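One predicted model, sequence on top.
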Amino acid sequence: MKVIAYGASTSSTSINKALATYAANQIDGAEVKVLDINDFPVPMFSEDKEKEIGQSESAQAFLDEIASADALVISFAEHNGHYPAAYKNLFDWAARINNKVFQEIPAVYLSTSPGPGGAQSSLSAAVTSAPFFAGNVIESLSVPSFYDHFDLATGQMTNPEFAEKITQAVNKLTV
């Protein structure tokens, strides 16, 4: 089983990328490929820019990575209650190429933040909009107060309750 995991964040120290990586690696026997959305640079989307350059090669490469997966684990960062602009921009370019961005591939959607909200607004938006983009969300989970529950040095959950919830969620991808 090939799992594509990524954090919807451009931060080089993204806690959402760390969470997605951890979660994907809880799937026994999975081949996990972790994407960095910084590897898919696109200009700011506009119809004028699309007329000028056509389809974005980076957005096509992003779609190709998604298409190569048997499952997806995505953790959504939150900037002021919304997706980070860079992720939304990449997503917009990809959706212009193929509106079925997630291609019905089974997915677990996650979110986290340093605070008690756990990026729930961003996660809720992602789950709500998923069906419009061929998203097949099997499970979703928010982890609040990330640094209280995760050790970045080891890449492991320190809270057994969240560790179990994440393992249960991603194991639904193998059913």
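Now that the structure is in, tell me what you want to look at.

Please count neighbours and contacts with C-alpha atoms only from this point.
Fine.

now the most centrally placed residue in the chain: how far from Ile15?
Centroid check for the chain by CA atoms, centre = their mean gives Ile74 as the closest residue, at 2.3 Å. Distance, Ile74 to Ile15, using CA to CA, to the nearest Å: 12 Å.

this is the comparison structure:
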Amino acid sequence: MAEILAFAGSNSSTSINFKLVEHTVSLVQDHDIQTLNMAEYDFPMYSEDHEAEHGFPDALVKLKERLEHSDAMVLSVNEHNGNPSAYFKNILDWLSRMDRNFLLNTKFMLMSTSPGRFGGVRSLVVVEGMIPKFGGEVVSTFSLKSFNENFGEAGILDDDMKSQHQKALDTFLNSLNK
């Protein structure tokens, strides 16, 4: 049984990426899952001056401890102007200052969604390239296009996207058993 940490790279209280994360982990059995709502975490913007004067924020230290106790992660990243949000990039900047390999040997199911037809895929591609730099391994990816039309109370509505999501989830879960 793997320890899975699940969260979205968004600090919005109405994050559609967090909704996708919650749906995804609701489909997982036989693993210990911790879900984090990042809207509850506030981090100062990274700067060398802030780090030198104040050290690492307590919330960041606690987040890093959770990361260290996880074998795998389900992460859905939001997109701002074709890139990951400044909030998520800021978290990566802080964590990499604490430990460059803070994701060492961690497997990822990486996802994205947006209200638009591209589903946040540009941000997903950027983060997919970043995770290995910190020691993580992206095992599977999934992008849900046009969230408002393709997601409802029952989860993913479009049959093709639902199938793609399940395949990405199965690939991720199968990698945890190896």
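Yes, it's here. Keep in mind it's a predicted model, so treat the numbers as computed, not measured.

Pull the contacting residues for the residue nearest to the centre of structure 1.
5-8, 20, 107-110 (CA atoms under 8 Å, 6 or more residues apart in numbering).

now the helices: where do they sit in structure 1?
Secondary structure of structure 1 (DSSP state H): helices located at 15-24, 47-53, 57-67, 85-97, 120-129, 146-149, 160-171.

among those helices, which is the most enclosed?
Neighbour counts (mean count of other CA atoms under 10 Å) averaged over each of the helices of structure 1 peak at helix 15-24, with a mean of 26.

what does that helix contact?
Contacting residues not belonging to helix 15-24 of structure 1 are listed as 3-9, 30, 32, 34, 36, 73-77, 110-113, 146, 152, 155-156, 166-167, 170 [CA under 8 Å, 6+ apart].

what does stretch 83-103 of structure 2 give?
9-11, 43, 45-46, 56, 60, 64, 67-68, 77-79, 122-124, 126-127, 131, 133-136.

How many residues are close by the closest residue to Ser70 of structure 2 other than its chain neighbours?
Ranked by CA to CA, 6 or more residues apart in numbering and with sequence neighbours excluded, the top spatial neighbour of Ser70 of structure 2 is Glu3, at 4.9 Å. By other CA atoms under 10 Å, the residues close to Glu3 of structure 2 number 17.

again with the one 3 residues further on
Ala6 of structure 2 has 23 neighbours, counted by other CA under 10 Å.

Could you double-check that it sits in contact with Leu36?
Yes: taking contact to mean CA atoms under 8 Å, the distance of 6.2 Å between Ala6 of structure 2 and Leu36 places them in contact.

nearest to Gln103 of structure 1, of the helices of structure 1?
Nearest of the helices of structure 1 to Gln103 of structure 1, taken as CA to CA: helix 57-67 at 6.9 Å.
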